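Student: Coordinates only, no sequence provided:
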């Protein structure tokens, strides 16, 4: 077989640059070995590319082009010198935490090669074309990330009560009256647009549009028509319009506007835009995804809810609806928390939990309840629920579904793996990293001593090597947050008086507040690069106080800084049970690595509803992250 000549040096360079971008540790290692002459670089690259899991390759088409070119190159090289391939050492490492792709590291268990990847017999790829394409990809051509600001332009239709809504994206800042999140997406990706309106309006025709991201200055979406409704309920107080953007069912941006009069938008100062980074995922999607966007009036009572499910055709693209409540959600949740966290008898506690759960489900968005019962009636085996919400207080995990004539079901967080997310700047990751740890464990005295603190610290460090932060002062904690560890575990007391926000009690009578953590710019830089998991095993942080899950709490602050997942109690927890839960979680992570992290807490949460042994601490823990996230 005659093969055309090609530039092997360029191909090798582009392949290493691909690894630099997606697997930095591999790129660094192969550069080092190439410089020392330790390996045959072409063979080493081919072996690495062949062993990367084909289901989780970032930029899959670019990967296939590189792999085909490497095989072609090696075929020529083998024809020339007839040498045998050199085996790949088994220590070529894991992806760096600085990588922005949620991919799995190459491992001995991964498929080496598939029939689809093998070149056909006699194939002779156009290497010149491949080199041109590979160069474009690695230099940021086809797959480079592009940022746009979404906008809403609302105008009245002459001669009637209808509105025309133009949705477009450009490079400018948000306009007057607009609030939202800028979109960052790769060129060539398809983005779905879902228009939602308060009960004052009805979208004429389909509320769904889509567009392909292009490297242009402006993208226009086909305009919408909204019809003004006459049957507006009193609960719908503030008219507003929202455009929600998503990629493969995952929210990637939003823009909203208040409408004070037909055709006029509320006067509002222009603010800095958040930017949502959405890392790509492959494979399974949650069985049900609920996205809650606040009405721009931001009164804690008016929201927009979108429900999506791959199992229901009418919900496949997302079904929007207004969600208006008679009171602020913070007040609703506070009332229920006070009821069941004050109970000590297990039987009475379970009754309070279930009763509160039924009332919470009754207050849930109508389109969510509609989709839920349709999924139950369909017989589909449900596993996971994703809650992406700007409403921070409602404990979805504790909702107990009930409909007339039927027995109550188990709580949502007991029947299903539930993952919540509240980040406006970065989306939850499907793969999270746990390679090392830093454990913050202050040395308390007297009545404040946490009896199991040292044991918990030792257990975590024995599973994930790292640092013991003990004693723990304010400066020690800041250094820990800057350490770049993939796991940050806190064993401490907390406090929340409902007015000044959450604080963690440290040594030397010092404290650190959620507000202070949010103000550490250097910490934000580290978090965005390393995407750590944060486990806040803090006891007595304001029992019954919904501020725990509020916008000013530690969970929300760590998410905004860039954590890939946060585990935190929604109310005060009991020391010994909290200790046991931490050990069970890390034991499951080690022993059942393919088990979703949210599923571990589903099993733990179930014990709260045991009428003989139930304790509210088992129900307190919330998993903030992708409900299908696993350690990889």
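Tutor: In hand now; what should we look at? Since the structure is predicted, the reported quantities are computational estimates derived from the model, not experimental observations.
Student: contacts, neighbours, all on C-alpha from now
Tutor: OK.
Student: Please name the residues that touch the closest residue to residue 418 other than its chain neighbours.
Tutor: In space, and not counting its chain neighbours, residue 418 is closest to residue 385: 4.9 Å by C-alpha to C-alpha, 6 or more residues apart in numbering. With contact set as C-alpha atoms under 8 Å, 6 or more residues apart in numbering, residue 385 has these partners: 286, 287, 288, 289, 290, 416, 417, 418, 419, 627.
Student: Could you tell me which of the residues you listed are located in strands?
Tutor: 288, 289, 290, 417, 418, 419 (DSSP state E).
Student: what's around residue 600, how many residues?
Tutor: When neighbours are counted by other C-alpha atoms under 10 Å, residue 600 registers 19.
Student: Hmm, it is touching residue 585, no?
Tutor: Yes: counting by C-alpha atoms under 8 Å, residue 600 does reach residue 585; the two are 6.5 Å apart.
Student: next up, a second structure to put side by side with the first:
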């Protein structure tokens, strides 16, 4: 009897695995064959990528009856259907098998691994009823969560498990205080231990799909977000919610094959960002404070989850709240940009202080309490990372104040190193900024009204002091650099000093001597420079740092460059003064590439120079890792050596 049960269990596991192959790799599943004998499994056939090959090998290793695996899958184009061999068939029909030395070496995961985020409901969401959710990091993708894999790197050679913090939010669910935060335990060569939580669906939930968002962090460092939509099942009129019957009251156990549970589970259908590859680097420096301002409600762009994370103890226990900005964030940003751009030098501070305090008043009380606690304990210099998909409000400009106690500070990005990043590109937040040469584009415009003499001097200074390479300031050479690189080796940064534009009419670009280059052109897949080097972009042009909503996501240069894996962007949000703008960039680049300051420190130093004399230093926004640093030396040509 026990043997029969074991045989059924094995057959069920292998059957589930074959179904998983058919679902996840439909073009290759019928051509994959597995030979199993005496605990040794050999995988043969063809598959579409090295990543898929590794995932299949990992899954076979976890199946019952498998002790060792030899993965002989060939990465190639899809096979035509062929007959699969069932490893649970009569052993007499099994093909000949030869045990080789490969079988005696047990594969082990190394120090850089891949896992797949999964949000799995216990069933459809029934208004007024409990809903069980499981947050996991799996060896194989579940096919339902809107996210690419999470890369976990810098693990020790003898690592066995890593704890990853997760925080869950949904505008359509209620959680017992604190119950939406937990830990996923990632295990070496094994399924992770998921975080399982229980929530209650709002009785008045309106949409047919609710959205659940999970935020992953490790030791306070942001790793990324994933989202999943869950179908709403409404009870028949007159049915008591407490007696309602639901499918699948619990999620699958850890390590079970991926798939859909419940009749109603479904893919995201409204406004879900296509998230990039999440990344978790265990040796990366963690900022003292991370602010996450991320869209939360289904179909409501102005409702956000605000989460404040710090590895420093202190402040309120609940650091998460909802933020409703109403329908005016875009108008607020437009009003501020128009007023500040027209201020004369020396008359800007009161207006900017007013806007900074208005932004501070919009922030949640729990964040304000935590900020004062950290400031009291650590002083005003601690680094702050902002991660947001809210495109309009310059949160860095906020000016903390407390009427009750009389406490106050300067603008956040003057008192602290601050950088922001885009929520949909969280996994591409890169801390190791590249060394190499700066590619400098500085157009000399023919029309006298367009002349920017200080921008031209800025480019000449970069060449003389930091060994930047002067490039022909035309559309073709600029786009060719982004697509093909150059002969001078790694590109540390792409620098532009000239005219730029961002407005509601869609003019969003930088002006070369022969025409405009738009953010849309830069955001397309032929732009490979960021993927190749993680290059910085330093665009000293009016308005280029601004963003807006486009097709449900953020648009603009910041989004385009983040999508193409650039290490960061420094650019102004409003029109800037030529001489003051040049001072900001010279000071910032010297600090970053010559003095080895972090990205956040370098931009702060650049802002502080001249901020009392002009509104221009306040215009600059910094996208990237606030702790980012050129760690391998500046990689620049020595000062005074000229250019090639």
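Tutor: It's in. Quick caveat: nothing in here was measured; it's all calculated off a predicted structure.
Student: Turn the ones in strands among the contacts of residue 385 of the first structure into CSV, including neighbour count and distance to residue 451 of the first structure.
Tutor: Output for those, formatted as CSV (neighbours: other C-alpha atoms under 10 Å; distance: C-alpha to C-alpha, whole Å):
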residue, neighbour count, distance to residue 451 of the first structure
288, 24, 41
289, 26, 40
290, 22, 40
417, 26, 31
418, 30, 31
419, 30, 31
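Student: if I line the two up, what does the residue nearest to residue 418 of the first structure land on in the second structure?
Tutor: Mapped onto the second structure by TM-score structural alignment, residue 385 of the first structure lines up with residue 384.
Student: returning to that earlier point: so the residue nearest to residue 418 of the first structure, which of the three states?
Tutor: strand (DSSP: H, G, I helix; E, B strand; the rest coil).
Student: just to revisit the earlier point, and the gap between the match of residue 385 of the first structure and residue 539 of the second structure?
Tutor: 22 Å (C-alpha to C-alpha, to the nearest Å).
Student: ok, now residue 506 of the second structure?
Tutor: 18 Å.
Student: For the two, work out which one has more neighbours and name it.
Tutor: Just comparing residue 506 of the second structure and residue 539: by other C-alpha under 10 Å the higher neighbour count belongs to residue 539, 27 against 11.
Student: Show me what that one aligns to in the first structure.
Tutor: Residue 539 of the second structure maps onto residue 536 in the first structure, with residues paired by TM-score structural alignment.
Student: pretty sure its match is in contact with residue 567, am I right?
Tutor: Yes: here residue 536 of the first structure reaches residue 567: they are 6.1 Å apart, a contact under C-alpha under 8 Å.
Student: what sits in contact with each of these two?
Tutor: When contacts are counted by C-alpha under 8 Å, 6+ apart, residue 536 of the first structure and residue 567 have no shared neighbour.
Student: which residues of the stretch 351-500 of the second structure fall in helices?
Tutor: 365-378, 412-415, 453-466, 475-484 (DSSP state H, counting those that start in this stretch).
Student: longest helix anywhere in the second structure?
Tutor: The longest helix of the second structure (DSSP state H) is helix 2-24.
Student: which residue sits closest to residue 446 of the second structure, ignoring its sequence neighbours?
Tutor: residue 513 (7.9 Å).
Student: residues near the one you found, how many?
Tutor: Neighbour count for residue 513 of the second structure, taken as other C-alpha under 10 Å: 15.
Student: Map it onto the first structure.
Tutor: In the first structure, residue 513 of the second structure lands on residue 507 (TM-score structural alignment).
Student: Residue 445 is in contact with its match, correct?
Tutor: No: with contacts counted by C-alpha under 8 Å, residue 507 of the first structure stays clear of residue 445, the gap being 9.6 Å.
Student: Give me the distance between residue 500 of the second structure and residue 437 of the second structure.
Tutor: 23 Å.
Student: what's the answer for residue 325 of the second structure, then?
Tutor: Taken as C-alpha to C-alpha, the span from residue 325 of the second structure to residue 437 of the second structure is 42 Å.
Student: which parts of stretch 330-348 of the first structure are buried?
Tutor: By neighbour count on 16 or more other C-alpha atoms under 10 Å, the buried set for stretch 330-348 of the first structure is 330, 332, 333, 334, 336, 337, 339, 340, 341, 343, 346, 347.
Student: now that stretch: how far from the chain's centre is it?
Tutor: 29 Å (C-alpha atoms, centre = their mean, to the nearest Å).
Student: any chance you could map the strands in the stretch 151-300 of the second structure?
Tutor: Per DSSP state E, counting those that start in this stretch, the stretch 151-300 of the second structure carries strands over the ranges 161-169, 173-174, 181-187, 195-201, 209-218, 221-231, 278-281, 289-295.
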